[in-house]
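Chemist: Sharing a model that was predicted from the sequence below.
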Amino acid sequence: MPDFAYESEHRGRVAGIDEVGCGPLAGPVVAAAVVFASGVPEDLLDAIDDSKALDARKREHLAHRIHEAPGVEIGVGAASVGEIGTLNILRAAQLAMKRAVERLPSPPDMALVDGNRLPDLGVPARTIVGGDRVSLSIAAASIVAKVTRDRIMARLDDRWPGYGWARNAGYGTAEHRAAIGAHGCTPHHRRSFGTVRRQLELFGAAASRNGQTHHAAFAEGEAR
């Protein structure tokens, strides 16, 4: 389970930072920064874990508790599908992290970043490989980012039904890939990704002209 050891190595306000959504075929990449400025509440010490180790219901509950924790500071940032296509997914994820830090009430004294690539955050920072498994602040950020992105994809699923985004969050499941093949792509698909690009090449520009799906079953969702 994650603990507060890495945070305790540094003085001042320490932010944990993590991103979610580098792998999906659709939707933004989302990052969160979490600072437990007053320490971690007792009931969260043994509950917060890497978001990937938690089911959706547990993540939702913990995200609510993290937001309600005394003295907690949270910043959330995202990079759009257009920015992913322009920058590439790694740089877009780093941009989302920078935006998350910028949305904190004030710059942290230190940022702990999950992974092995250090983005330019404008503040002192260090990377921790597997940080969401060992740092409470990073694990909390992974939960906030995951819940935020899942909510975004559920809202997009209402507008663009048929791709299963409320269930697969834009990841390349068999259901999602089949829907791309049958109905083309939406403006929220990452056309720079090989799987999406191959589907577009296979089914032609008519299936996704101007980023719009033309299948009749999706007309109502497109009009919303």
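Modeler: The structure has been received and is ready for your questions.
Chemist: C-alpha from now on. contacts and neighbour counts both.
Modeler: Will do.
Chemist: show me where this structure has helices.
Modeler: Secondary structure of the chain, counting by DSSP state H: helices at 5-8, 42-45, 56-68, 81-87, 89-102, 131-134, 136-159, 165-168, 174-183, 194-203, 219-223.
Chemist: any chance of those in a markdown table, with mean neighbour count and distance to Glu19 too?
Modeler: A markdown table is the format used below for the helices of the chain (neighbours: other C-alpha atoms under 10 Å; distance: least, C-alpha to C-alpha, whole Å):
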| stretch | mean neighbour count | distance to Glu19 |
| --- | --- | --- |
| helix 5-8 | 15 | 19 |
| helix 42-45 | 12 | 21 |
| helix 56-68 | 16 | 15 |
| helix 81-87 | 18 | 14 |
| helix 89-102 | 23 | 7 |
| helix 131-134 | 23 | 10 |
| helix 136-159 | 24 | 6 |
| helix 165-168 | 19 | 17 |
| helix 174-183 | 17 | 22 |
| helix 194-203 | 15 | 21 |
| helix 219-223 | 13 | 29 |
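Chemist: for comparison:
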Amino acid sequence: MPDFSLERELLDDLGNHHGGRLATGPEEAGRGPWAGPVVAAPAWLDAAALDPALAEGLDDSKKLSARRRSELFEILSDPACACVRVAVGEASVEEIDSLNILQASLLAMQRAAEALSAALDSAPGAALVDGKKLPQLGCEARAVVKGDSRSLSIAAASVVAKVTRDRAMAALARDYPGYGWERNQGYGTAEHRAGIARLGVTPLHRRSFRPIRDALASKSLT
């Protein structure tokens, strides 16, 4: 289960040179889908004041049920909860197609970190980032493979990012019915593939992704 070990280790390694004892955990959601933006969220948790029940309930968002993610999201995003601060940022479909999905994900993380700095009234002194690549965060950062299963900050961020994106895709499904985005969140499921075959490609599909390129090429040949 995730804990604060990595946060404490990072702050200890930086000593008194990190500009404040704040460690955050940026995480992204939506790298693999064929449609929609990529969303990122950082989270700062006050280890000394955090409710133990909340800490015990946090984990990699993919391991949690949709209901449990929603419950945790409401707690984490409640401005009345002084021991938690979260923010979100995103990169659009146009940016994904222009930059590539990796660079767009890093851009979304950078925007989310800037939003969190504004919420905290100061830039975090250090950050743990899930994965192998580091965005430009304006602070000391350390990449952590499978960080959402190891760090409470990253686990909290993963919940916020996923729930935010899932709800956004459900809203977009009302504008573009027939693709099942409210259920598949834009991933390449059989339902989504059938929707593309029947209805075509929307402005929210990622044209840099091969299945969408193939669908567009197939249409141009008919």
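Modeler: Noted; the coordinates are in hand. The structure displayed is predicted, hence computed values, not measured ones.
Chemist: ok so, going back, out of the helices of structure 1, the one nearest Leu112 of structure 1 is which?
Modeler: Taking C-alpha to C-alpha, helix 136-159 is the member of the helices of structure 1 nearest to Leu112 of structure 1, at 7.0 Å.
Chemist: What is the burial count for the counterpart of Ala82 of structure 2 in structure 1?
Modeler: In structure 1, the residue matched to Ala82 of structure 2 (TM-score structural alignment) is Pro70. Neighbours of Pro70 of structure 1 under the rule other C-alpha atoms under 10 Å: 14.
Chemist: For Leu44 of structure 1, see how far away Pro70 of structure 1 is.
Modeler: Distance of Pro70 of structure 1 to Leu44 of structure 1, computed by C-alpha to C-alpha, to the nearest Å: 12 Å.
Chemist: go on, Gly71 of structure 1?
Modeler: 14 Å.
Chemist: Not counting its neighbours along the chain, what's nearest the one residue sitting closest to the centre of structure 2?
Modeler: Among the residues of structure 2, the one closest to the centroid is Glu28, at 2.5 Å (C-alpha atoms, centre = their mean). Closest residue to Glu28 of structure 2 apart from its sequence neighbours, by C-alpha to C-alpha, 6 or more residues apart in numbering: Ala40 at 4.0 Å.
Chemist: And that neighbour, what's its match in structure 1?
Modeler: Looks like Ala40 of structure 2 aligns to Ala31 there (TM-score structural alignment).
Chemist: doesn't Ala100 make contact with its match?
Modeler: Yes. In terms of C-alpha atoms under 8 Å, Ala31 of structure 1 counts as a neighbour of Ala100; the distance is 6.1 Å.
Chemist: Overlap in contacts, the two.
Modeler: Residues touching both Ala31 of structure 1 and Ala100 by C-alpha atoms under 8 Å, 6 or more residues apart in numbering: Val76, Gly77, Ala78.
Chemist: and which of these is nearest Cys185 of structure 1?
Modeler: The closest of these, once distances to Cys185 of structure 1 are taken by C-alpha to C-alpha, is Ala78, at 21.2 Å.
Chemist: which residue in structure 2 lines up with Asp43 of structure 1?
Modeler: Asp43 of structure 1 maps onto Ala53 in structure 2, by TM-score structural alignment.
Chemist: no, scratch that, I was asking about Asn168 of structure 1
Modeler: Match for Asn168 of structure 1 (TM-score structural alignment): Asn184.
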